[in-house]
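> Turn this into a structure:
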Amino acid sequence: METIITIEVVGKRLFVQLPKNAADIQYIRSFTYAYWDKGTFRWVVPNYKRNLELLKSFFGDRLNAVVFAPPAIVSQATHNRTIKPDTLLAIKKPSGRLCLLCPRNPEVESLIHSFPYYQWDSHHKWWSIPYHESYLEQLKTLVLRIGWSFMFEEETKTIERTKGLTASDVPDYRVCPDAFLLKMKELRHSEHTVVSYKSCFEEFINYYRNYDVSQIDETMIIDFLRYLVIERKVSIAYQNQSINAIKFYYERVLGGQRKVYRIDRPQADKLLPVVLSEEEVTALLNATPNLKHKAILMTIYSAGLRVGEAVRLCLSDIDSKRMQIRVVQSKGRKDRYTLLSKKTLEVLRAYFVAYHPKHWLFEGPDGGPYSDRSIQSIMRSSVKRAGIIKAATVHTLRHSFATHLLEQGVDIRYIQSLLWHASTTTTEIYTHVTTKGFDQIISPLDRLML
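A predicted model of the protein is given here:
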């Protein structure tokens, strides 16, 4: 009898159908979060980077077909699910939250309550926590220990957003008033904030392009914000930015009284930052062959910089005697000092000899500062070459810097100072990310003489 092996690609999952074979099953089990689906009698492997290629390479000529399912199947995959009494289904949402569907169990619920920012969704009847690999591993360990089945799925992003109005879409497009821009510059807002507010306010005034700005009342403002959420499906950050831009015009530009527009500001999802391990940072830097590019990424990671701070560094900001980097006019228009790593200094010296920068530490082709976008592009290329699966950006290096310092035992107040957080509350998010030292913590119960 001919054996049939097929792989069906459904969004973030690979469904593998194959005859019973100990060697094949052992290989399938080697994939993280692979499981047997009793409903379809197939193995399910997460569709992570290279997993499909690895399966195709392993099965070789024995593989009969690879079928790609249409995206519509994925969008319905996590709705109206019936979970068996002995199963926990973990679904990673596009928002960065992990939804947990399972029957009631005191041990499982106790573990869920130990995670930060856990929530119970009474409508969908599921728990949700911030997604983190260590949390997923803890859940899987507990579930298997109590004899349950563990299933993991990743939901694809299916929200289709309506594009905002642009100058090419609207006849007689209304530009942001000069008074708005002058006031922002007068108050010394950053260029990034000016551009963001300008874009948000122009969308607002062109939504009501048949009205004079002075005629737009509170009810119309609320209607516009509802349009952003319901029709445009904008992010929480964009919604908040639009609120701030509108308030800025009426209160700061027109000099109106500070007032509440009875606008419900959205509550942002409680998420944990993506953090690279020390091994992943090493792989990332080793996968960056260009000396200048490596110097940029090393400087950002070793000093915990934001990308906007890195591009504004001048040669004079590098203090090799005190082994410090001066960050001028960082977020909040405040100066600060941060660490200058010995290894970073060595690479910077080699970079200086090779590239001869004149004023800016990292200069672009025109002699001006290197662009944020170019650094993001460097990071994406290095992440890909290093084979890192995580959704790592340049800002991930800053999160990794803080987490690694915390794991070394550095006091959180020093980390707060290096990152220039206004409050330790912001810095404390990294205590939820690190798991180093958990194996050394003894439960109080284990110390009781029972």
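
> from here on, contacts and neighbour counts on C-alpha atoms
Will do.

> need the contact list for K384.
Going by CA atoms under 8 Å, 6 or more residues apart in numbering, K384 touches no other residue.

> List the buried residues for whichever strand or helix holds it?
Assigned by DSSP states H and E, K384 belongs to helix 372-386. For helix 372-386, the neighbour count (16 or more other CA atoms under 10 Å) marks 372, 375, 378-380, 382-383, 386 as buried.

> I'd like those written out as TSV, with distance to H192 added.
Shown next, in TSV, are those (distance: CA to CA, whole Å):
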residue	distance to H192
D372	11
I375	16
I378	21
M379	21
R380	22
S382	26
V383	26
A386	31
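
> Here is a second sequence; please produce its structure as well for comparison:
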Amino acid sequence: MYTRKDAGVNEVQGDRPRRTLLQEVRRRLRLKHYSRRTEQAYVGWIRRFIRAHNRRHPRDMGAAEVERFLTALAVEGNVSAGTQNQALSALLFLYRDVLDIQLPWMDNVVRAKRPKRLPVVLARAEIRALLAALDGRSWLVASLLYGTGMRLMECLRLRIKDVDFARTDIIVRAGKGNKDRHTVLPRSLVDPLGREIERARILHEKDLADGFGSVWLPHALARKYPAAERELGWAYVFAAAKRLRDPHSGVVRRHHYSDAAFSRALKSARKRAGIVKPVSAHVLRHSFATHLLEAGYDIRTIQELLGHKDVATTQIYTHVLNRGGRGVRSPLDRD
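Prediction:
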């Protein structure tokens, strides 16, 4: 059972503390293997929904309140379509999976319009300048993102066992949609990545000697294979410099290199390289796909490397081909 309060205060029934609503939301999300970032986002939206209605319990509200909340996000908050959809998903999860209440289809919600945007893509010269402005592991991470098309967290969560130097292949585990896929390991990164893995091996052996050495394993693998969490193969390639306490389990472990630290390094490198375009980890992924298309690779191959469910998602990169403005010769340039 759980309380009808927003969060933070436990009510006691007999000798057993009752879970708060948000604690129950977290428990259900973990039971269904949602990612930690999704958990944080969903809990944040549910908390915001409750507070927007003077801390009324969601069971005492329904479709009308949800519609009003989502409409206010679009009309007054001027949020993007993606942000509004995330809030909607969080509230649907709350009612469907936690409260066991089926909401009617919410036709009256004012939906934020999803604009059609072309991805930001760096030219090859800009890629070279950006990488030249980086060093150390931030350079290696950026090179992998551009050279493999991985998402940032897919790269940072890469395990040693999933790098195949002999076949120059990388297995991306539990990518978007919880799917595995293969991508290419650039031959130019074989030696640098080997040195990074050697660094991770040394840290792992030190952790074992100090009485630590376990890493987080997904789902129930830690119970199914009790010894796996201390094996080198499961260690992160980009091991963090320090051990930290897991906020969920309380176990002290060595996690992976911080995505925030990498983003800061990338931002500084963009300025040093004199690049005026916005640059993020995802821009490197966009550039990977675009440059492969320019090189003549098949769009289905690129779809598989990127892990897109639908080829229509990959087709956005066809803007780089000789179509539209880039395929037209201006009359000013005519002889």
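
> Out of the buried residues of helix 372-386 of the first structure, which comes closest to W43 of the first structure?
Proximity of the buried residues of helix 372-386 of the first structure to W43 of the first structure (CA to CA) peaks at A386, which lies at 28.2 Å.

> mind checking what the closest one lines up with in the second structure?
Aligned by TM-score structural alignment, A386 of the first structure pairs with A273 of the second structure.

> Pretty sure its match sits against A133.
Yes - here A273 of the second structure reaches A133: they are 6.1 Å apart, a contact under CA atoms under 8 Å.

> Would you check that I318 of the first structure makes contact with R326?
Yes - here I318 of the first structure reaches R326: they are 6.6 Å apart, a contact under CA under 8 Å.

> how big's the offset between the helix holding K384 of the first structure and the second structure?
In the superposition against the second structure, helix 372-386 of the first structure averages 1.2 Å from its aligned positions (mean CA distance after the TM-score superposition for the first structure).

> Now compare the buried residues of helix 372-386 of the first structure and name the two farthest from each other.
Maximum distance among the buried residues of helix 372-386 of the first structure (CA to CA): 21.2 Å, for D372 and A386.

> what residues are up against T318 of the second structure?
Contacts of T318 of the second structure (CA under 8 Å, 6+ apart): 290, 293.

> make that K334 of the first structure, sorry
Residues in contact with K334 of the first structure (CA under 8 Å, 6+ apart) are V328.

> what residue of the second structure takes the place of it?
Checking TM-score structural alignment: K334 of the first structure goes with K179.

> Let me know the secondary structure of that match.
Classification of K179 of the second structure using DSSP: H, G, I helix; E, B strand; the rest coil returns coil.

> any chance you could map the helices in the stretch 251-400 of the first structure?
278-286, 291-303, 307-311, 342-355, 372-386, 394-407 (DSSP state H, counting those that start in this stretch).

> closest one to N51 of the first structure among these?
Across the helices of the stretch 251-400 of the first structure (criterion: CA to CA), the nearest stretch is helix 372-386, sitting at 14.8 Å.

> gap between the equivalent of G304 of the first structure over in the second structure and S143 of the second structure?
Aligned by TM-score structural alignment, G304 of the first structure pairs with G149 of the second structure. Distance from G149 of the second structure to S143 of the second structure, counting by CA to CA, to the nearest Å: 10 Å.

> Of those two, which one has the most company?
Remark: of G149 of the second structure and S143, G149 carries more neighbours, 26 against 21, as counted by other CA atoms under 10 Å.

> Quick one: map T318 of the second structure onto the first structure.
Applying TM-score structural alignment, one finds that T318 of the second structure aligns to T431 in the first structure.

> again with G136 of the second structure
In the first structure, the residue paired with G136 of the second structure is L291, using TM-score structural alignment.

> Just give me the neighbour total for the nearest residue to its match once chain neighbours are set aside.
Leaving out its chain neighbours, the residue that sits closest to L291 of the first structure by CA to CA, 6 or more residues apart in numbering is Y351, at 6.3 Å. Neighbourhood size, Y351 of the first structure [other CA under 10 Å]: 21.

> mean shift between stretch 81-91 of the second structure and the first structure?
Its match in the first structure and stretch 81-91 of the second structure itself, once the structures are fitted together, sit a mean 1.4 Å apart by mean CA distance after the TM-score superposition for the first structure.

> what range in the first structure matches that stretch?
The aligned range for stretch 81-91 of the second structure is 236-246, by TM-score structural alignment.

> Show me how far the matching stretch is from its chain's centre.
Its chain's C-alpha centre and that of stretch 236-246 of the first structure lie 20 Å apart, by CA atoms, centre = their mean, to the nearest Å.

> List the buried residues of that stretch.
Here stretch 236-246 of the first structure shows 236, 238-243, 245-246 as buried, counting by 16+ other CA under 10 Å.
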